[in-house]
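*Asks:* any chance you can model this:
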Amino acid sequence: MDFTSGYRDPLLAFTEAMSQWYRCYKDARASGKICGESVMQLPVDGASPNWILHLLSCATAPPAAKTRLVHAEFDPSDFMLDGADNMVMLSDSSGLPLGLDVLPGDWAGSLGGGEAAGGDGKRVMSTAQRILGLLCRSMEAPMGGGLPRRPQTLTVIDKKLHRLLSHRKKSLSVLKVALCPEAVGGWVPVGIDPESGALCPRVFNMRWPPTYYCRACKKHSFPSQLKPCAGCKAVLFCAACCPGDTLPQVGPDSGNQHCCQRLSLCMTLGEQIARLPFPYATETTAEDFEMEYFLFRNQLTSGYWVHWSLLIRSPHFQIHSGRGQARNLWLSDHSEPYGPLREEANLLLRHRPHNSPSLTSPLVCWSEYFSWRGLSLTSPVSVLLSSTLSIYYIITSLVPQDFPEVNILKKQSLKIHIIESYREFHTLMSFWELSVLLPHVTFELSFIGERLPQESDEQQLSLQKKSGSVSLVNPAVGSDQKAEKRRIRIKIYKRAYHMLQGPKPDLVIGFRPAIPLRDSWLSTLPRLQSLRVPAYFCELSDLSCESSQQVMSSATGGALSPPTLNPFLCPLRICGGDNLLPWYSNAFIFHLIYKPLAISSNAGDQQQPTNQRVPTAQQNPPPAPVKMTRKERKRAARNHKPK
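*Replies:* Next comes the predicted model:
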């Protein structure tokens, strides 16, 4: 039973939810099912009685958004915007999207000379009716989820739209909605001052709570209410696919009791995973955890945090070289990798503890690491350090246990291949912590993957410390003699792993590999089998680890180790989409168990060439021929001569 939702880019999930809502809205409008009378009796939105109508331009997408959508394999034609230049979106005052529609590019020009009076043309009437229809549909089926509800007041951002609706106040009053007297201007969620009643613009924050959809028909929660399977309480189905309290009767999982039992076990692991030492863990491990709200409330809107958000995109930045000349715009901003966490950045990039962790008694949990590093458990920096600490845990705890013959703790240098790990590639500065945890080791990290930026292929970078500060430099431009000798070399290859040529690594690591979902693993796994180096993978759930076993077996004849709960997992829960399973980045770790080399009947000995095999008791060698005299040879010849 494979799940793809935990691996999908949240931006793709967001755009698909918007697209499906828009298609449902168009169908309802075409069939005449949108009726103002049906929403008049709806309860008022108690959490946000004031809704906001925004006007957005959708003519040209920002370059960063295009790049990410292409990476997520999103087809813009699926969004069905009909080539429109403008979009109107409804949200509540907290920034929760409730509905959207598109407007023709000349909608404002259609107001013409009648703009002051609100306009009387057909296109003006059509625009007003579209907005009123959008308002009704957003009440009946809010895109952001929740029960049907209505606002008390409506704030309009655009002044022309406000003037247009101000002459349709009678229609709004039928819906029991009052239009705020002024347009705000700008894409800014607002509130209403409880004392003066005036509009109070606030800092922008678009909320996007977890959106779920039916496992069988893929319908989101806004067309129909979802409920978990009665057997496992994990998989979600709509009423049409799961009638009553019985097990699902429709869909790929119907009648599969074994899956229900297995998924029930996965659900129980959620409590164990959520036992984290961070005070904020209660929020971040909940089923209804809102990533955007968490990032906004903690002002995590810059640095590497942009790779966790739907909204913020990293600006172009300059890679600092020894001569200050190199500019590479294909990387994310590394100048302030930890964003607003200035104290944490100062500790991690400038200061080194007096004592390094013991190799015989390494750090094995977040509490130990935070105490050793002098960090507060209230800090969310663990999110950005999870992958780095996972590598440390693999080197110091797992490899010595699983591959003792490698003697990895005695190595003075380590070549590590990090494969198909897109987010880790964009958070390079966080890997400097490896040189602090293991100061006796010289690291060379090679990032290999088909999804890496084309411009990064064959690039070589270096993490080094100069004047007490860590920076990412391009050695090809020039090295600085004043920099410390300790550094981490970084190499980048945009290609599938089985296409990589070069020296054999000491260790291979992958983050969120999604082995059952990507065909390239059918070639990568045999390549790893031929290298026979320790290969570890950090997955989102133990169920993902089990699904990878079938691919490993069919591709190489090998197996996977039982998944181990990673003590340095990322504490932010990932929405499962069609399920309520506990998904976390780097939650579980497993390693490849390679198919044994061909062996002879003498157990434990590798098969040797035919001309070098040692005979065994079961395979006695033929007796040596007896030497005969000349007389005996003649007699033997006469006896065999035909008569």
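*Asks:* going forward, measure contacts and count neighbours with C-alpha atoms only.
*Replies:* Noted.
*Asks:* which other helices and strands contact the helix or strand containing Thr524?
*Replies:* Using DSSP states H and E, Thr524 sits within helix 521-531. For helix 521-531, the elements it packs on are helix 542-556, judged by 3 or more CA pairs under 8 Å, 6 or more residues apart in numbering; DSSP states H and E.
*Asks:* what residues of the helix it packs on count as buried?
*Replies:* Under the neighbour-count criterion of 16 or more other CA atoms under 10 Å, helix 542-556 has 542-553, 555-556 buried.
*Asks:* residue contacts, Leu463?
*Replies:* Met429, Trp432, Val470, Ser471, Leu472, Val473, Arg487, Ile488, Arg489, Ile490 (CA atoms under 8 Å, 6 or more residues apart in numbering).
*Asks:* which SSE is it in?
*Replies:* Counting by DSSP H and E, Leu463 is part of strand 460-466.
*Asks:* can you list the buried residues in that strand?
*Replies:* Buried, per 16+ other CA under 10 Å, within strand 460-466: Gln460, Leu461, Ser462, Leu463, Gln464, Lys465.
*Asks:* looking at it, the fifth one is touching Lys482, isn't it?
*Replies:* In this case it means Gln464. No. At 10.6 Å, Gln464 does not count as touching Lys482 under the criterion of CA atoms under 8 Å.
*Asks:* the helices in the stretch 301-450 of the chain, which residues?
*Replies:* Secondary structure of the stretch 301-450 of the chain by DSSP state H, counting those that start in this stretch: the helices cover 342-350, 366-373, 382-393, 399-402, 422-425, 433-437.
*Asks:* how about this one, so we can line them up?
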Amino acid sequence: MECAATGNSRRCSGGANRRCDGCGAVFYCSASHQISHWSVHKEECGRLKQQISCVKLLNDFPFTFSKEATYQVCEKVETRCSFLDKLGIHRAGIWICECRPLSILKKQLCSRSEYYEWRGVPLDSPVALLLHWPVTIYQAIQLAFGKQLTAETTDELCIHYLGPERELYQAAVFGELHALLPGVQVYIDFVGPAVPHDRDGETLSLCSYAHCMEANCSCKTRKSTDDSSKITLRFHSGYYHDRYQELTKEFLPDLIIAPNAGIAAYKSWLPTIELIREIEVPTIFSDYCEEACRLADNCITSVTGTPLTVPVQLNPFRQPLAVEDSALLLPC
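*Replies:* This is a model prediction of the structure:
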């Protein structure tokens, strides 16, 4: 854990083991650093305390492995690696990016319980660790358009997906959008500096998705190669504001999504937010914790001069595996 006063004029005296009694979210290396940082921290201490109180809500999942994946990871009883190893999927296939550091390799549903029941997935399956990517897209669509998107309401959807990282190596899971948006042809443009240069311009078509376990379910009778509902992924290296003109030569976006964006942490977001303000395309951002979302809210509203249309809220399809070694000890 890093001392919250790091960067002040005085050097840290050691490890940050002194926790703020007020919020319980930040740590200091010494009493003197805690006292000197109070003029900064007092503005956020109460807010962080309120967010800490939400930890039970954020860790409330219906999955049988939830306690191991959240509380025990945060309390250092488990690590992401040991948890995945127990499941026999550590550094295997599509799971390879689920522990840090990243390995470089080439009816409206309202809850995860509803989603699992509809798809016939058992609650002891850790597939939720991967499927949170496509179902978060589904949630963003509902928030942006306020209705369930089907072939009856639209036959085509273009999404600009900003700042992908792990998603680049787990692209196959986006085939789940076949099930979520049947009959809709979806184009997803992945844009960000993490896209390798040798993948710039690459196109990937996903023509199938994982079917449920029921022998007689109607999902097994659907054509998996139906071009009318093809999911097309396209990869673009660089910042969105630099690539936008090129990206929109063929399609204008219907929706922009930026998961785990870190808007307040990276200055490169400022010209992108300016661009989004100008083009007036519905945009949904997410981040790892409420505080990051609040800071992003301040950043976005200061650039655009208007409040958010969609308020900060909990993602019902968030990933049920805690983030380790974050800068603050806030529920994620």
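*Asks:* nearest to Cys242 of structure 1 among the buried residues of helix 542-556 of structure 1?
*Replies:* Each of those was checked against Cys242 of structure 1 using CA to CA; the closest is Leu543, at 23.1 Å.
*Asks:* show me what the closest one aligns to in structure 2.
*Replies:* In structure 2, the residue matched to Leu543 of structure 1 (TM-score structural alignment) is Glu291.
*Asks:* and Leu321 of structure 2, what pairs with it in structure 1?
*Replies:* Using TM-score structural alignment, Leu321 of structure 2 pairs with Leu572 in structure 1.
*Asks:* which one is its match nearest to, not counting chain neighbours?
*Replies:* Ranked by CA to CA, 6 or more residues apart in numbering and with sequence neighbours excluded, the top spatial neighbour of Leu572 of structure 1 is Thr284, at 5.1 Å.
*Asks:* the aligned partner of the one you found in structure 2 and Asp60 of structure 2: what is the separation?
*Replies:* By TM-score structural alignment, Thr284 of structure 1 lines up with Ala69 in structure 2. Ala69 of structure 2 sits 11 Å away from Asp60 of structure 2, taking CA to CA, to the nearest Å as the criterion.
*Asks:* quick one: Gln550 of structure 1 from Ile312 of structure 1, how far?
*Replies:* Look at Gln550 of structure 1 and Ile312 of structure 1: by CA to CA, they are 38 Å apart.
*Asks:* do the same with Lys485 of structure 1
*Replies:* The gap separating Lys485 of structure 1 from Ile312 of structure 1 is 36 Å, by CA to CA.
*Asks:* so which of the two has more stuff around it?
*Replies:* Ranked by neighbour count (other CA atoms under 10 Å), Lys485 of structure 1 and Ile312 place Ile312 first, with 16 against 10.
*Asks:* hmm, Ser302 and that one touching each other?
*Replies:* Yes. Using CA under 8 Å, Ile312 of structure 1 is in contact with Ser302, at 7.4 Å.
*Asks:* spit out the residues that contact those two alike.
*Replies:* In contact with both Ile312 of structure 1 and Ser302: no residue, using CA under 8 Å, 6+ apart.
*Asks:* now the strands: where do they sit in the stretch 301-450 of structure 1?
*Replies:* 413-419, 442-448 (DSSP state E, counting those that start in this stretch).
*Asks:* contacts for stretch 318-332 of structure 2?
*Replies:* 1-2, 24-27, 48, 51-52, 54-55, 58-59, 61, 66, 69-71, 73-74, 79-80, 128-130, 132, 136, 288-290.
*Asks:* out of these, which are inside helices?
*Replies:* Of the contacts of stretch 318-332 of structure 2, the ones assigned to helices by DSSP state H are 48, 51-52, 55, 58, 66, 69, 71, 73-74, 80, 128-130, 132, 136, 290.
*Asks:* what lines up with Ala25 of structure 2 in structure 1?
*Replies:* Residue pairing (TM-score structural alignment): Ala25 of structure 2 is matched to Ala234 of structure 1.
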